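**Student:** Test case, fold it:
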Amino acid sequence: MIPARDDDGYADLRTYAALGDGDTVALVAEDGSVDWYPVPLLDSHPVFARLLDAPAGGSIELQPVDEFTVERAYVPGTNVLSTVFTTSHGRVRVTDSIHTGVAGRLPWGELARRSIGGGFVRSGNPGRREELGLPFRLGARRRLHPARVDPSRRSRGGARRDELVAPRGARSGRRREGVRPGLYSEMIAEDGTFLGNLPQGLSHLALMTAALTLIEEVLIADRPEERTGMTLIGFHASHEQASPSRLLEDVRLAEAAGFGAAMCSDHIEPWSHRQGHSGFAWSWLGTALATTDLRFGVVTATGFRYHPVVTAQATATLASMFPQRFWFALGSGEHCNERMSGVAWPSKEERQQLLGENLDIVRRLHAGEVVDHDGAVKVDRGRVWDRPETPPDILLPALTPETAGRFADRVDGLVTVNAPLEDLRRILGAYRDGGGRGRTVLQVHLSWAPTRERAREIAREQWATNALPPELMAELATPEEFEAHAAELDDGALEGAVIVSDDPAEHVDRLCEFAELGFDEIYLHHVGPDQRPFIDTFGDAVLPYLP
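**Tutor:** Just a heads-up that it's a prediction; the model follows:
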């Protein structure tokens, strides 16, 4: 029989074959396409969901290039599906199964696809026959969780949500054709470019990753302007709002949901009693880096509760253990975090002068120098013995164009927070005009909940203390002082500091506006204490649509 789909791309539900391992199930269409596969459990989010959303749900296909017919059956006594494709060139058998235990490469079942084609021939040069096997197609379509798709909803730009850009790292569903379906497949682009070999026995997840990587490489080669055009989307871990163990679980969930990096705060006190936490960032960072594959950053200050030699040692140690995976932003500090040192709180200008000295001291220590310094801060023969081959990047936290421009040529990047677009343009412009050439990072405070009213309540309960003017926040000394000022804050000021919405599409629009300004990395900080609903929702309905 010749498999068929309707005009919208859907197969007849009655024709699907089911593969299972007791934990989950994969549904395979007659044409060789895996159209449904939740991982790791039956009620988990589907990795492929073409069954419910043919245009965008995602699938992995393995089928002949030429017109074909299909015969299929389960291997007797097993849940192994055997499919025989027949074309004018011959026949090939594909077996599909979900392995448990023995396969062992992943902590869940693996969906393995193997094609077996022996003795089939295809004509090559005239008068000579080459054993090349059937021309085969491997296709990987983009993934989208169907429960979050509502084609009727439109963004402010007018495009339907399911018409926005493809998920990050897979900008197209175009198929790539290959030959030799025996022990491996040769991946060949439509223009004839050889892309590489893929073992037939790979798990379906590894196969999908490899295919999407190849596709992206070809597309970027076709469009040079996009080689560095993607914005990294990261997760912000707020030590003021959750216990260290809870935050560790949050970053693991964020990594699984598709966030590409993480950053955290470094506080000794929260901004309010409602936030109620303040774990030690440096202990936590070592564990977070060791238990995820994410790159991490931290915003800190030195010269008060931390001596710059201690800061240099701490940052060098992390960068030595986790090369190229750690950066830190060195700021001038806030009174609430530094008052424990007992030092009279200096003016902003004095703090910025101190910052300049500390930047120089830390740089020299990372370079291996023995440092003596007699200025606003004192150093007596400071030295860092364990240093990474490549020092970690030092970024500059800046909330004004003046600060961004003042230190631009002395740092490896800039980090700031969400603000009106014109204000952010001025900060970016000052950084570049001042000689800044490194990465630009934006931290975005937002509040999401199933209803807009609840999202606004979360923002007020948790983040009203942080919606005060920056110059005031730097001077206040205790959570009680922050709470007293926040009590007078109106909703307009609050929503100027926190993006409040129950609509993922609205968050997509706002984040795209920030990305269009040219930020290299954007870190999302949901200001609520419970991160799991935010991570799940944004992983499904926001991250796939960001540039």
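
**Student:** C-alpha only now, for contacts and for neighbours.
**Tutor:** Will do.

**Student:** Not counting its own residues, what contacts stretch 513-521?
**Tutor:** 230-234, 421, 424-425, 439-442, 522, 547 (Cα atoms under 8 Å, 6 or more residues apart in numbering).

**Student:** Span of that stretch from start to end?
**Tutor:** 13 Å (Cα to Cα, to the nearest Å).

**Student:** Buried ones in it, by neighbour count?
**Tutor:** 514-515, 518-521 (16 or more other Cα atoms under 10 Å).

**Student:** the helices in the stretch 151-300 of the chain, which residues?
**Tutor:** 204-222, 244-257, 281-291 (DSSP state H, counting those that start in this stretch).

**Student:** So the closest residue to L62 other than its chain neighbours, which state does it fall into?
**Tutor:** Closest residue to L62 apart from its sequence neighbours, by Cα to Cα, 6 or more residues apart in numbering: L138 at 4.9 Å. Here L138 is strand, with the state taken from DSSP: H, G, I helix; E, B strand; the rest coil.

**Student:** thinking again about what came up before, so which of the helices of the stretch 151-300 of the chain gets nearest G492?
**Tutor:** helix 244-257 (29.8 Å; Cα to Cα).

**Student:** Out of the contacts of stretch 513-521, give me the two with the largest separation.
**Tutor:** G234 and R425 (20.9 Å).

**Student:** Quickly note the distance from the nearest residue to L81 once chain neighbours are set aside to V92.
**Tutor:** Leaving aside its chain neighbours, L81 sits nearest to Y74 (4.5 Å; criterion: Cα to Cα, 6+ apart). According to Cα to Cα, Y74 and V92 sit 16 Å apart.

**Student:** Same drill for those two, tell me which one is more crowded.
**Tutor:** Using other Cα atoms under 10 Å, the more surrounded residue of Y74 and V92 is V92, with 23 against 17.

**Student:** Test my guess that the more buried one contacts S82.
**Tutor:** No. V92 lies out of contact with S82 (Cα atoms under 8 Å); the separation is 10.4 Å.

**Student:** Correct me if wrong: T86 contacts T69.
**Tutor:** Yes. Between T86 and T69 a contact is recorded at 5.3 Å, counting by Cα under 8 Å.

**Student:** now the other sequence, so there's something to compare against:
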Amino acid sequence: MTEYGYFLSCEEFTPAQLIDQARSAQRAGFTRLAISDHFHPWNDAQGNSPFVWSVIGALSQAVDLPVTTLVTCPTVRLHPAVTAQASATSSVLLGGRFSLGVGTGEALNEHILGDRWPSFGERAEMLEEAVTVMRGLFTGERISHHGRHYTVDNARLYTAPTQPLPVLVSGFGPKAAELAARIGDGFVTMTPDADLVGAYRQAAGAGLPGKAVGGVKVCWSSDADKAVDTVHRLWPTELLPGELAQILPTPAHFEQASELVTREMVADAVTCGDDVEAHVETLRAYLRAGFDEVYVGQIGGADQDAFFDAYRDQVLPALAR
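**Tutor:** Below is the predicted model:
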């Protein structure tokens, strides 16, 4: 049965707003939370980017819902040993209700220390080695590792997870699905692509969890035109094609590229307004594609209360039926 969670966007909201949204999500009947991990927002209009691990600590004290990072890059900006410690502490604080979503990252966040930005193939190799390092540390045993990309010298997590800590691997194509099947406990992808989910599950093999996790952003508003304007201002980056999201290094570059995204493109691609059936159908597409968890985020701060009221009273009950 598909579970519906709420997506907390660190790029768009302050830490206090994210905590308030998490409480509202729990009251509205969402059963899980996901949270982004960024150093920069995608553009200046979004205007935020708190340290995700601090926010997760606060979430553990504010709500009772499971939390998943969608997604963390444990390869460049943070060493995998440090990411493992942050993840283990999050798992302990959340009573085992934490999942680590990981991906190969974006230059937007990972270039900040002056490191070279590798090709996808090298980043995938780094991610595989990073997951190996983190899984070793999650055992609570002392480990040393001398690999191609990372060295760990006599490290031990004294605050280790007391329950299994799932690692979910993000990607957007067949190569990423195969990587997720090989090194992860689940596959994260943002489009309701049944073929891609099927390829992941086939690669994972019978008897393995094969969890598929997706996410989508919407803009609930009584004024659909205003909602389109909000999305066009805050999230045109969602519609950039190809590998641009992985290789552009600064919010200014994303703003330049987003000049190619028209208001009409946004209206066609993003669910805007207060048509309940349109919102239900947007999420049902993930159910039909075979997803186990789907996270929905509300774009813009003006209609947050209306969004949660509508999803509590109309959208989530319709999905349950």
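
**Student:** Can you pull the TM-score for these?
**Tutor:** The TM-score (TM-score structural alignment, normalised by the length of structure 2) is 0.93; 314 aligned residues with a Cα RMSD of 1.6 Å.

**Student:** if we can go back for a sec, so what corresponds to the residue nearest to L62 of structure 1 in structure 2?
**Tutor:** Alignment note: L138 of structure 1 maps to a gap in structure 2; criterion TM-score structural alignment.

**Student:** How about R351 of structure 1?
**Tutor:** R351 of structure 1 maps onto R123 in structure 2, by TM-score structural alignment.

**Student:** element containing that match, please.
**Tutor:** Assigning secondary structure by DSSP states H and E places R123 of structure 2 in helix 120-138.

**Student:** Residues contacting that helix, please?
**Tutor:** Here helix 120-138 of structure 2 makes contact (Cα under 8 Å, 6+ apart) with 74-75, 80-81, 83-84, 88, 103-104, 143, 145, 147, 149-150, 152, 155-157, 160-161, 165, 167, 179, 183.

**Student:** mean shift between it and structure 1?
**Tutor:** Comparison of helix 120-138 of structure 2 with structure 1 after fitting gives an average deviation of 0.7 Å (mean Cα distance after the TM-score superposition for structure 1).

**Student:** Just after that helix, pick out the following helix or strand.
**Tutor:** strand 143-146.

**Student:** whereabouts in structure 1 does the helix or strand that that next one is followed by align?
**Tutor:** For strand 143-146 of structure 2, the following helix or strand on the C-terminal side (DSSP H and E) is strand 151-155. Under the alignment (TM-score structural alignment), strand 151-155 of structure 2 falls on residues 378-382 in structure 1.

**Student:** which element is the residue nearest to F85 of structure 1 when sequence neighbours are not counted on?
**Tutor:** Nearest residue to F85 of structure 1 in three dimensions, chain neighbours excluded: V70, at 4.9 Å (Cα to Cα, 6+ apart). Assigned by DSSP H and E, V70 of structure 1 falls within strand 69-74.

**Student:** From the chain's centroid, how far away is that strand?
**Tutor:** 40 Å (Cα atoms, centre = their mean, to the nearest Å).

**Student:** Same question for stretch 295-313 of structure 2.
**Tutor:** For stretch 295-313 of structure 2, the distance to the chain centre is 18 Å (Cα atoms, centre = their mean).

**Student:** again, but for stretch 404-418 of structure 1
**Tutor:** Centre-to-centre, stretch 404-418 of structure 1 and its host chain are 23 Å apart (Cα atoms, centre = their mean).

**Student:** Same question for stretch 374-383 of structure 1.
**Tutor:** 40 Å.

**Student:** Endpoints of it, how far apart?
**Tutor:** End to end - Cα to Cα - stretch 374-383 of structure 1 spans 15 Å.

**Student:** how far away is the residue nearest to F85 of structure 1 from P529 of structure 1?
**Tutor:** Distance from V70 of structure 1 to P529 of structure 1, by Cα to Cα: 53 Å.

**Student:** neighbour count winner among G234 and R425 of structure 1?
**Tutor:** Neighbour count, other Cα under 10 Å: between G234 of structure 1 and R425, G234 has more, with 27 against 16.

**Student:** Contacts only, for the counterpart of that one in structure 2.
**Tutor:** Aligned by TM-score structural alignment, G234 of structure 1 pairs with G5 of structure 2. Shown in contact with G5 of structure 2 (Cα under 8 Å, 6+ apart): 30-34, 293-296.

**Student:** ok, which stretches of the stretch 351-500 of structure 1 are helices?
**Tutor:** Counting by DSSP H, counting those that start in this stretch, the helices of the stretch 351-500 of structure 1 are 401-406, 421-433, 452-463, 470-473, 479-486, 491-497.

**Student:** Tell me which of these lies nearest to A290 of structure 1.
**Tutor:** helix 452-463 (29.5 Å).

**Student:** In structure 2, point out the residues matching that closest one.
**Tutor:** Going by TM-score structural alignment: helix 452-463 of structure 1 matches residues 224-235.

**Student:** now stretch 261-281 of structure 1
**Tutor:** Aligned using TM-score structural alignment, stretch 261-281 of structure 1 spans residues 32-52 in structure 2.

**Student:** List the buried residues in the matching stretch.
**Tutor:** 32-44, 46, 48-50, 52.
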